[in-house]
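S.K.: just need the structure, nothing else, for what follows:
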Amino acid sequence: MKKEILQSLRDIEKEYGVKVLYACESGSRAWGFPSKDSDYDVRFFYMHHPDVYLSIDPVGVGKKRDVIERPIHDLLDVSGWDLTKALKLFRKSNPPLLEWLSSDIVYEETYSTAEQMRGLARKIFSPASCIHHYVSIAANNYRDIDGKQEVKMKKYLYALRSLLAATWIVERQEIPPLSFHTLLAEMAPGDDLTEAIQLLLKRKIAGDERNKGANIPIIDHFLETELEQLRRYAAELHHHTDDPTEQLNQLFRSTLHEVWSH
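M.R.: As a prediction, the model looks like this:
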């Protein structure tokens, strides 16, 4: 599949006149629990030619979109952000972007931009912002589980991963790992519960994306209890980070030079 992914990136570069700076796997494959028919969730950021930025209408305004999305085809889901959009979200400690930068499945990293961003990640990391994000994701997925007699197995794992990521931040005040297996091992919630989650994990990997099963009371109780505690914690949490805008401006300019100077 990597050959098809790289060809899709080359097609995007040609069609839109951009350069792909970084491309990786996101979602269940990056988290470590893909089903047999899971999509390849390819995420990337890119840069236009300097002339696009040196104009009176900035990228992201009107017809100058700052997102490129391809229709899902043959399990291939490809979408990306213009670097200006990526850096604005990076400035806000955007969790999906932080996850992209820590993905173990990197399809392309042609330029130094991603590595420079990794070097700044600790500086811009906001525990408050990320906890709110992960609690929201966990709650939305648990809402699809709560009270149902039959549920999609992936909904449990999406909720659990987000909840464990939030718990990691609460306990360690650092960016959580992408791997669900690492989160589960380090944030082990108890033998019986861990055993139930491990069984759920095996069922998800062995099945398909539509695989359903009966609800799991021990996991339901854990999600409900922990979500309530995390909501209370997040409501009182405030975190200040120094404004990194000028550093990100410099990163953008250096990337512009690196990509288009030759």
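
S.K.: going forward, measure contacts between C-alpha atoms and count neighbours the same way
M.R.: Will do.

S.K.: so who does Y107 touch?
M.R.: When contacts are counted by Cα atoms under 8 Å, 6 or more residues apart in numbering, Y107 is found next to K2, I5, L6, Y22, A23, C24, E25.

S.K.: did I read that right, the third one in a strand?
M.R.: No - residue assignment for L6, taken from DSSP: H, G, I helix; E, B strand; the rest coil, gives helix, which places it outside any strand.

S.K.: the structure of the following sequence is requested for comparison with the preceding one:
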Amino acid sequence: MNENKIISEIKNKLCEIEQKENIRIIHCIESGSRAWGFASPDSDFDARFIYVRPTEYYLKLEKTRDVIEWELNDVYDINGWDIRKALELLHKSNPTLFEWNSSPIIYKTSSEWETVRTVINNCFMPKAGVYHYLNMARLNNREFLQSSEVKLKKYFYVLRPILACKWIIDRGTPPPMLFSELMEAELENELRPAVEKLLEKKKNTPEIGNGKRIDELNGYIDAQLEELKHKADGMDGEKPVEWQRLDDIFLRLLGI
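M.R.: Next comes the predicted model:
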């Protein structure tokens, strides 16, 4: 897989999407395992973008679609959200927006996105963020890591949200995308050899496949899920950011 060629093709596809959909893409990033820093050699490219349509589109009485699902195959997974949808979710402190804002792999961005960025972190609500990642970790743990033989890559889909929870509780800010940064900041030293060994295997094996359950990691996961639930329940709630700030940005992007 020629990564540079595929990245160039993604950028070409963004231009094609803009022309065929009559939109402006103001930000596009990588959102999957490549952005998390543990992609396998055969991992696909998860491109996610935020777009703006012409002003008259937003003045229609008829409810219109706010998602573009452009391509999904073994190489590309490309889709985007309308800016109105993005700002509405940002008001709810949806963690996806914070991840897209901090992705280390950017395919396209703009001065318009910089306008959005001025308010993004002010919308972050730590308690909501902890519950989001905690629920993700619990669900993946229950679904993938309870048998004597498990899909080894799924450990990262439990460990990453656990470390994200710990980051939020310790710092009160959106967690970084890179797993290595989370691991450096939040993973206990005695767990690192096991995780680093698994990480090396994940990054260098086209299909990591199944393997025996790693009791050391499962024990850590079970203990953390219980502890994090207790801490999350004790966190203070927060009020969403004022709608006016998001309305101002929305109108500015539409040129109103």
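
S.K.: what's the TM-score for these two chains?
M.R.: Overall, the chain-to-chain superposition scores 0.93 on the TM-score scale (TM-score structural alignment, normalised by the length of the second structure); 251 aligned residues with a Cα RMSD of 1.6 Å.

S.K.: before we move on, back to that, mind picking the two most distant members of the contacts of Y107 of the first structure?
M.R.: K2 and Y22 (14.2 Å; Cα to Cα).

S.K.: who's more crowded, these two?
M.R.: Counted by other Cα atoms under 10 Å, K2 of the first structure and Y22 do not tie: Y22 has more neighbours, with 22 against 9.

S.K.: distance check, that one against V151 of the first structure.
M.R.: Taking Cα to Cα, to the nearest Å as the criterion, Y22 of the first structure is separated from V151 of the first structure by 35 Å.

S.K.: how much does the helix or strand containing I78 of the second structure stray from the first structure?
M.R.: With elements delineated by DSSP states H and E, I78 of the second structure resides in strand 76-82, which encompasses its position. Comparison of strand 76-82 of the second structure with the first structure after fitting gives an average deviation of 0.4 Å (mean Cα distance after the TM-score superposition for the first structure).

S.K.: can you tell me which helices and strands that strand packs against?
M.R.: Using 3 or more Cα pairs under 8 Å, 6 or more residues apart in numbering; DSSP states H and E as the contact criterion, the secondary-structure elements in contact with strand 76-82 of the second structure are strand 45-52, strand 67-72.

S.K.: now that strand: how far from the chain's centre is it?
M.R.: With Cα atoms, centre = their mean, to the nearest Å as the basis, strand 76-82 of the second structure stands 13 Å off its chain's centre.

S.K.: quick one, it and strand 67-72 angle?
M.R.: Interaxial angle, strand 76-82 of the second structure versus strand 67-72 (axes from the mean of the first three to the mean of the last three Cα atoms, to 10 degrees): 170 degrees.

S.K.: tell me where the first structure has helices.
M.R.: Taking DSSP state H to define them, one finds helices in the first structure at 2-16, 28-31, 50-53, 83-91, 95-101, 113-124, 127-143, 153-172, 180-186, 191-206, 217-235, 245-260.

S.K.: what's the angle from the strand holding I78 of the second structure to helix 83-91?
M.R.: Using the same axes, to 10 degrees, the inter-axis angle of strand 76-82 of the second structure relative to helix 83-91 is 80 degrees.

S.K.: quick check: strand 76-82 of the second structure aligns to which part of the first structure?
M.R.: Counterpart in the first structure of strand 76-82 of the second structure, with TM-score structural alignment as the criterion, is residues 76-82.

S.K.: what does stretch 216-229 of the second structure give?
M.R.: Residues 218-231 of the first structure are matched to stretch 216-229 of the second structure when aligned by TM-score structural alignment.

S.K.: hey, which of the helices and strands packed on strand 76-82 of the second structure is tucked in deepest?
M.R.: The highest mean neighbour count among these belongs to strand 45-52 (a mean of 23), with neighbours defined as mean count of other Cα atoms under 10 Å.

S.K.: from the chain's centroid, how far away is it?
M.R.: On the basis of Cα atoms, centre = their mean, strand 45-52 of the second structure sits 12 Å off its chain's mean C-alpha point.

S.K.: what's the matching range in the first structure for it?
M.R.: Here strand 45-52 of the second structure aligns to the first structure at residues 40-47, judged by TM-score structural alignment.

S.K.: mean shift of that stretch relative to the second structure?
M.R.: The superposed stretch 40-47 of the first structure is, by mean Cα distance after the TM-score superposition for the first structure, a mean 0.4 Å from where its aligned residues fall in the second structure.

S.K.: what's in contact with that stretch?
M.R.: Outside stretch 40-47 of the first structure, the residues within contact range by Cα under 8 Å, 6+ apart are 5, 18-27, 29, 75-83, 86, 100, 256.

S.K.: and the residue nearest the centre of the second structure, how far from R213 of the second structure?
M.R.: For the second structure, the residue sitting closest to the mean C-alpha position, by Cα atoms, centre = their mean, is E99 at 4.2 Å. Between E99 of the second structure and R213 of the second structure the distance is 29 Å, computed by Cα to Cα.

S.K.: next: F98 of the second structure.
M.R.: F98 of the second structure is 32 Å from R213 of the second structure, by Cα to Cα.

S.K.: got it, and P206 of the second structure?
M.R.: When distances are taken as Cα to Cα, P206 of the second structure and R213 of the second structure turn out to be 20 Å apart.

S.K.: neighbour count winner among those two?
M.R.: Neighbour count, other Cα under 10 Å: between P206 of the second structure and R213, R213 has more, with 17 against 13.

S.K.: residue contacts, the more buried one?
M.R.: Taking Cα under 8 Å, 6+ apart as the contact definition, R213 of the second structure lies against L145, S147, S148, E149, V150, L152.

S.K.: keep only those that stay in contact in the first structure.
M.R.: Cross-checking these against the first structure gives S147, S148, E149, V150 as conserved contacts, using both residues aligned by TM-score structural alignment, their matches' Cα atoms under 8 Å.

S.K.: thinking again about what came up before, may I ask which of the contacts of Y107 of the first structure has the most neighbours?
M.R.: Tallying neighbours with other Cα under 10 Å puts A23 at the head of the contacts of Y107 of the first structure, with 27 neighbours.
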